[in-house]
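Trainee: sequence-free structure coming up:
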């Protein structure tokens, strides 16, 4: 398994890791997490918010799944989780909330320390210096090892990094969503901070498995996203067909081509495609064997340039 460094503080993880957000709490998910570890995946991404019942305010459900799956395998896994999204109160990052959240996550995960701890979203009411200062105290206490931010703009990243080294920033990044290239990615490269892209396969669109709106289950959250609706859907399917054609010529799947492109954007980039199935994990890891030449990268840029996806990435809240 290829390894990549996140940040400048010594964290090294598998070049492709695993997002667990959409995993139901069942034995198949446990087998998928354990199987991924056996295949060489070392970083597993969760959050206190994730879980099938988080809408009801029950935090920690997905963390419990990850903790159960990796019990007895702690020395082989890097576990990343997040705090800061609340129900109806907006993002939070005040010291009292952080201290309460980290203890709750440690309990849910069944751990005595968290490898990588992210603020899920910046808190507009708490200076980032105060938030990161509190997280730095958690490092000193041994409750967390490395500090991360999620969906943070460039100026917040700079201010945070001035307080304590930031190891990674998690944000959406794929052929479908390239906004990070404008300001955030240059800052991360300058400061030697890792980038952990979530939804690196465009919420499944870039796998080529979604051909029509009806392919989405009736209870699938993606039905509410603009990119999966109406004329946007039709336009996006056309672009994916071009990616599929190129992948076929390269002897790989569209998902592998999309992940290989992402990996080629920087040595500090570690995507975390999410899946419930072990065979998908195996397919995604196949991207590490895909070599893209300068001509290949130019062709991908031609068929899927920045801004190509029709529709915004999120719907209205």
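Mentor: Received, thanks. Remember, it's a predicted structure, so these values are computed and weren't measured experimentally.
Trainee: switch to C-alpha atoms for all contacts and neighbour counts from now on
Mentor: Will do.
Trainee: which residues sit in contact with residue 213?
Mentor: 223, 228, 229, 233 (C-alpha atoms under 8 Å, 6 or more residues apart in numbering).
Trainee: By neighbour count, which of those residues wins?
Mentor: residue 228 (25 neighbours; other C-alpha atoms under 10 Å).
Trainee: Determine the three-state secondary structure at residue 85.
Mentor: Secondary structure state of residue 85, per DSSP: H, G, I helix; E, B strand; the rest coil, is coil.
Trainee: alright, now check it against this:
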């Protein structure tokens, strides 16, 4: 088996991840692994980070198992520094990884944050990210959020310049509105739109939001963050008490003591279908997202090597059309209780920007 893999690896360019399914990232992008890896949880928002040795072990397994589409951001604690240190310790491996990072969540002197998607902040942010990563460029650079003040055309112009300068290879937007995406693509192609998508979050499909429709018309990939519902759809989290102190989910309305048991109804239905299929609930969920089209790229994150292996196992789960419809029916029948984010943060979702000449 090992010999066969080596032969196949050579035939496909010798890259470690050649054995995992790949698809083109948008109409102009490269072939990347269908399942990506979100690094946020290694560094921020889900409790205290683990020791570097444990975090490096997760990245090592990611690389060795061929999951080579990695996603970071400047707001994810020490995520960029962690990746930069991993690259230093693993010379030659960076070229096999398709690396994304983001900007626009600006730290304030008082410890707070504001969104700043201005051209000036974009340029200063990419320089800082490259320094932390120890790299001359990143593959994909996202506008993490739009500030509702800067016309998207101005932000896209500087991203277009950064691409021309070789500091970024591809352009992404996150949590943008349909209108912002369409206007952005008139300046330069947006290769990927990162958006929350899971059985708990099908918003992009709604006609009044229109993001999925626009992505498909324009040839933009859909990068699905929190595809397992921030861990809830795995079936092992049964109460807000399961979260440690400092975990963001303690403050998210969807995970409140009132809403949690109501939302478990969908979790239990997906778990039931997964048991019949002979896979885990997480694997079924990821397989269902992958089945929505080759333009969908879920990026689950984890701090656990075994969970990482479980997630990669979703690539072997093939759904029949009947099973896909059964999951879709369960999702659409479920009443999801609680918003994705606290109110102050929810204002930045599906963001519009002012007209260029306003």
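Mentor: Great, that's in hand. Since the model is a prediction, treat every value here as computed from it, not as a measurement.
Trainee: what's the TM-score for these two chains?
Mentor: Once the chains are laid over each other, their TM-score by TM-score structural alignment, normalised by the length of the first structure reads 0.94; 308 aligned residues with a C-alpha RMSD of 1.4 Å.
Trainee: which bit of the second structure covers the helix or strand hosting residue 149 of the first structure?
Mentor: Assessed by DSSP states H and E, residue 149 of the first structure sits inside strand 144-150. Alignment of strand 144-150 of the first structure against the second structure: residues 168-174, by TM-score structural alignment.
Trainee: The matching stretch vs the first structure, average distance?
Mentor: Superposing on the first structure and averaging over aligned pairs (mean C-alpha distance after the TM-score superposition for the first structure), stretch 168-174 of the second structure comes out at 0.4 Å.
Trainee: ok, and what's touching that stretch?
Mentor: Residues outside stretch 168-174 of the second structure that contact it (C-alpha under 8 Å, 6+ apart): 29, 137-145, 159, 162-163, 181, 189-195.
Trainee: go on, stretch 185-198 of the second structure?
Mentor: With contacts defined as C-alpha under 8 Å, 6+ apart, stretch 185-198 of the second structure is touched by 25-29, 153, 156-157, 160, 170-176, 181, 184, 203-204, 215, 218-229, 285, 289.
Trainee: again, 7 Å this time
Mentor: 25-26, 28-29, 153, 156-157, 160, 170-175, 220-229 (C-alpha atoms under 7 Å, 6 or more residues apart in numbering).
Trainee: Buried ones only from those residues, please, as a ChimeraX command.
Mentor: Selection of the buried residues among these in ChimeraX, burial being defined by 16 or more other C-alpha atoms under 10 Å:
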select :25,26,29,153,156,160,170,171,172,173,174,175,220,221,222,223,224,225,226,227,228,229
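Trainee: which position in the first structure aligns with residue 69 of the second structure?
Mentor: In the first structure, the residue paired with residue 69 of the second structure is residue 43, using TM-score structural alignment.
Trainee: likewise residue 155 of the second structure?
Mentor: Here residue 155 of the second structure is matched to residue 131 in the first structure, going by TM-score structural alignment.
Trainee: Please apply the same query to residue 123 of the second structure.
Mentor: In the first structure, residue 123 of the second structure lands on residue 99 (TM-score structural alignment).
Trainee: The host helix or strand of its match - contacts with which helices or strands?
Mentor: Assigned by DSSP H and E, residue 99 of the first structure belongs to helix 95-109. Helix 95-109 of the first structure is packed against helix 61-69, with contacts defined by 3 or more C-alpha pairs under 7 Å, 6 or more residues apart in numbering; DSSP states H and E.
Trainee: rerun that using 10 Å as the cut-off
Mentor: Judged by 3 or more C-alpha pairs under 10 Å, 6 or more residues apart in numbering; DSSP states H and E, the packing partners of helix 95-109 of the first structure are helix 61-69, strand 78-83, strand 114-119, helix 128-141.
Trainee: closest one to residue 276 of the first structure among the ones you listed?
Mentor: helix 61-69 (12.4 Å; C-alpha to C-alpha).
Trainee: all helices of the second structure, in order?
Mentor: Secondary structure of the second structure by DSSP state H: the helices cover 2-11, 40-43, 52-64, 79-89, 119-133, 152-164, 178-185, 211-218, 260-277, 281-290, 305-312, 321-333, 343-346.
Trainee: contact partners of the fourth one?
Mentor: In other words, helix 79-89 of the second structure. The contact list for helix 79-89 of the second structure (C-alpha atoms under 10 Å, 6 or more residues apart in numbering) reads 39-44, 52, 55-57, 59-60, 70-74, 78, 90, 93-95, 99, 101, 128-135.
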